[in-house]
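In: Mind folding the following:
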Amino acid sequence: MEIVEAVVIAGAGIAGLATALALKGVGVLALVLERSYGLRATGAALTLFPNAWLALDALYVSHKPTSKTNPMMGSVTNVRTGLIQDISLSGTEWLNAVPRSVHRKVLLETLANELPKDTIRFSSKLATIESQAQEAGSPIAIIHLEDKTVIKAKVLIGCDEVHAVVAHWLGIAPAVHSGRSAVRGFSVFPQGHGMQEVQQFVDLGKRVG
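Out: Prediction:
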């Protein structure tokens, strides 16, 4: 089967869905390819800072995740010196201009629900990509999926991962380890946890909380 699309986005994660929604806002419809059979909604909570909320506001969806979040307040303790600094991250100038935690699933579903039906094509794993020259204009991308589907796209946007097929096709160098690592978890409290404060403990090169 062969499909012709103007714009194809590889990856239905936060970046891919946000890109598709931004293009929709200017009248450009894109096909989003996702290798999984559904939205990969697993994962921990994300702390979104003001710049992220401004981006969601530009997509006209910032008010939806905030209905399930609260502004963050708490303290930071320096374990080396014992000093404690209170932090208040509840702004008043603009409702969303404060850091808030959002579950990844809520954010993904919020973005996906704003897209037209059939925008996301699930179970679509990229196999190879090649460029095809045109008599007039720029080359187009020929995308081969593992199910033998061939998609011709004027524009291909990679929003999957640095080790993915799109990155390899573009010749992007492998990611370099920055020397930093993080461990995160997510807990579910069906009846609510009642905790209103965030506590962080910092030391030289370390942060917990």
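In: From here on, just use CA atoms for contacts and neighbour counts.
Out: Noted.
In: Please, where are all the strands along this protein?
Out: Taking DSSP state E, the strands of the chain run over residues 2-10, 31-33, 45-48, 73-78, 84-88, 100-103, 120-121, 126-132, 140-145, 150-158, 197-203, 206-208.
In: for those, which one sits closest to residue 16?
Out: Residue 16 sits nearest to strand 2-10 of all those, at 6.4 Å, using Cα to Cα.
In: other SSEs contacting the closest one?
Out: Under the contact criterion of 3 or more Cα pairs under 8 Å, 6 or more residues apart in numbering; DSSP states H and E, strand 2-10 touches helix 14-25, strand 31-33, strand 150-158.
In: Of the ones you listed, flag the one that's most buried.
Out: With neighbours taken as mean count of other Cα atoms under 10 Å, the helices and strands packed on strand 2-10 reach their highest mean count in strand 31-33, at a mean of 22.
In: what comes into contact with it?
Out: 5, 7-12, 16-17, 20, 119-125 (Cα atoms under 8 Å, 6 or more residues apart in numbering).
In: In ChimeraX, how would I select just the buried ones from those residues?
Out: If you want just the buried ones from the contacts of strand 31-33 in ChimeraX, going by 16 or more other Cα atoms under 10 Å, the selection is:
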select :7,8,9,10,11,12,16,17,20,119,120,121,122,124,125
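In: Leaving out chain neighbours, which residue sits closest to residue 146?
Out: Here the nearest residue to residue 146 in space, its sequence neighbours aside, is residue 127; by Cα to Cα, 6 or more residues apart in numbering that works out to 5.3 Å.
In: Ignore what I typed, I meant residue 126.
Out: residue 145 (4.5 Å).
In: Make sure the one you found is actually in contact with residue 127.
Out: Yes: applying Cα atoms under 8 Å, one finds residue 145 in contact with residue 127, separated by 5.0 Å.
In: Looking at the two now, which is surrounded by more residues?
Out: Higher neighbour count among residue 145 and residue 127: residue 145, with 18 against 15, using other Cα atoms under 10 Å.
In: do you know how far the more buried one is from residue 168?
Out: 15 Å (Cα to Cα, to the nearest Å).
In: With respect to residue 189, which of the helices and strands packed on strand 2-10 lies nearest?
Out: helix 14-25 (24.7 Å).
In: One more, please, to line up against the first structure:
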Amino acid sequence: MLHPLLIRAPAATHSNIIKERYMEESHDIVIVGGGICGLATALALFSKGIASLVLEKWETLSAEGGSIGVHGNGWRVLEQLGIAEELRETANLVTVFHDVWQEEKKSTLTPVGKELRWLKRKDLIETMAKNIPAGAIRLGCHIAAIHPSDPGAVLSTPGGRVIRAKVLIGCDGSNSVVAKYIGMSAARSTPHTFLRGFTRYPHGHPFGDHFLRLRVNKRCFVGRSPITDTLVSFFVAFHIPSAGVTRDVRATRLSLEAFAMGTLLRTKSLATKLACLAILALLGTKSLGHANYDCGRL
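Out: Got it, this is the predicted structure:
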């Protein structure tokens, strides 16, 4: 299990993370959001000699999550950011796509054309954060409102602090306060559910450098790829058709659980059974968990 990155900034010491402590301040460039996008933007600016301030609403940088497949173009970006070599030390090279179509009972092996490695999100976040200059990331800084200014924008926090930015960059995810400020439409949900996780093999796994892509059926896709000699990443993607894509998350979880259980009971394919068991394990093991759902109005 991955634990969140926690970097505290003691008073009167150098650190790349500080707590907000000014009632009013001004910066040339402010980046809202301290995820992969926000940290990469700050690091790219720093590599060009341009200072910026990253504002993250949570008290820690979230390093939880699964793995990220980084292909050739991604590695070129990481090289430009100056962190590619460090990250290459954390992940093995994947050289073969192993595609399997369960229903058609066929499979192929295709060489990977360019560099492909699967990185743990934790490694990516921590590596970017530690290469950003001292004082450039501020934790626990929730932006409550944004107002136009000349030049730039004025950001305010619930505690009354004011941050003036000549340039404002939004990297704050699907519920972006910056997107709302500039009038972008709300993010839309899709009828797809993704489950990601890791499996550890203390004595080494038998999968070599192959990235398995298993098409169970039209609704289910399973992926498995090595990260290191003892760590394997996997994901399960489900398409759950529904009348509306804004269905309650709890109802979607219940639908996925029911679909996986039904498929497990009727399938004769060992690979499909394993995929369903992985889904049910990730969703939880409470046998009466479905009774606790208040699905609301669907």
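In: of the helices and strands packed on strand 2-10 of structure 1, which approaches residue 175 of structure 1 most closely?
Out: Going by Cα to Cα, the one of the helices and strands packed on strand 2-10 of structure 1 nearest residue 175 of structure 1 is strand 150-158, 15.0 Å.
In: just how off-centre is that closest one within its chain?
Out: Computed by Cα atoms, centre = their mean, to the nearest Å, the chain-centroid distance of strand 150-158 of structure 1 equals 20 Å.
In: Need the nearest residue in space to the spatially most central residue of structure 2, chain neighbours excluded.
Out: For structure 2, the residue nearest the mean C-alpha position is residue 65 (5.8 Å; Cα atoms, centre = their mean). Spatial nearest neighbour of residue 65 of structure 2, chain neighbours left out: residue 121 (6.0 Å); criterion: Cα to Cα, 6+ apart.
In: swap in residue 161 of structure 2?
Out: Leaving aside its sequence neighbours, residue 161 of structure 2 sits nearest to residue 23 (Cα to Cα, 6+ apart; 4.5 Å).
In: Distance of whichever residue in structure 1 pairs up with residue 133 of structure 2 relative to residue 20 of structure 1?
Out: Superposed on structure 1 with TM-score structural alignment, residue 133 of structure 2 falls opposite residue 116. From residue 116 of structure 1 across to residue 20 of structure 1, the span is 10 Å (Cα to Cα).
In: Neighbours of residue 88 of structure 2, how many?
Out: By the criterion of other Cα under 10 Å, residue 88 of structure 2 has 14 neighbours.
In: how close does it get to residue 94 of structure 2?
Out: Counting by Cα to Cα, the gap from residue 88 of structure 2 to residue 94 of structure 2 is 12 Å.
In: list the residues that contact both of those two?
Out: Going by Cα under 8 Å, 6+ apart, residues that sit against residue 88 of structure 2 and also against residue 94 are residue 117.
In: can you tell me which residues contact the residue nearest to residue 65 of structure 2?
Out: For residue 121 of structure 2, counting by Cα under 8 Å, 6+ apart, the contacting residues are 63-68.
In: Return those of these that are likewise in contact in structure 1.
Out: Contacts conserved in structure 1 for the contacts of residue 121 of structure 2, counting by both residues aligned by TM-score structural alignment, their matches' Cα atoms under 8 Å: 63-68.
In: Export those to TSV and append columns for distance to residue 200 of structure 2.
Out: Formatted as TSV, those follow (distance: Cα to Cα, whole Å):
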residue	distance to residue 200 of structure 2
63	19
64	17
65	15
66	13
67	14
68	17
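In: hang on, the earlier thing: which one in structure 2 is aligned with the residue nearest to residue 126 of structure 1?
Out: Checking TM-score structural alignment: residue 145 of structure 1 goes with residue 157.
In: Residue 85 of structure 1 too?
Out: Under the alignment (TM-score structural alignment), residue 85 of structure 1 maps onto residue 108 of structure 2.
In: Residue 161 of structure 1 matches what in structure 2?
Out: Correspondence of residue 161 of structure 1 to structure 2, assessed by TM-score structural alignment: residue 173.
In: got the contact list for the spatially closest residue to that match that is not a sequence neighbour?
Out: Spatially, and ignoring its direct neighbours in sequence, residue 173 of structure 2 is nearest to residue 33 (7.5 Å; Cα to Cα, 6+ apart). Taking Cα under 8 Å, 6+ apart, we find residue 33 of structure 2 in contact with 54-57, 170-173.
In: Residue 74 of structure 2 versus residue 33 of structure 2, what's the distance?
Out: Separation of residue 33 of structure 2 from residue 74 of structure 2 (Cα to Cα): 21 Å.
In: Could you do residue 35 of structure 2 as well?
Out: The gap separating residue 35 of structure 2 from residue 74 of structure 2 is 16 Å, by Cα to Cα.
In: who's more crowded, the two?
Out: In this view residue 35 of structure 2 and residue 74 are compared by other Cα under 10 Å, and residue 35 has more residues nearby, 20 against 15.
In: The more buried one -> structure 1?
Out: Using TM-score structural alignment, the equivalent of residue 35 of structure 2 in structure 1 is residue 13.
In: ok, now which ones touch its match?
Out: Contacts of residue 13 of structure 1 (Cα under 8 Å, 6+ apart): 39-40, 108, 159-160.
In: Quick check: the gap between it and residue 104 of structure 1.
Out: To residue 104 of structure 1, residue 13 of structure 1 is 10 Å away according to Cα to Cα.
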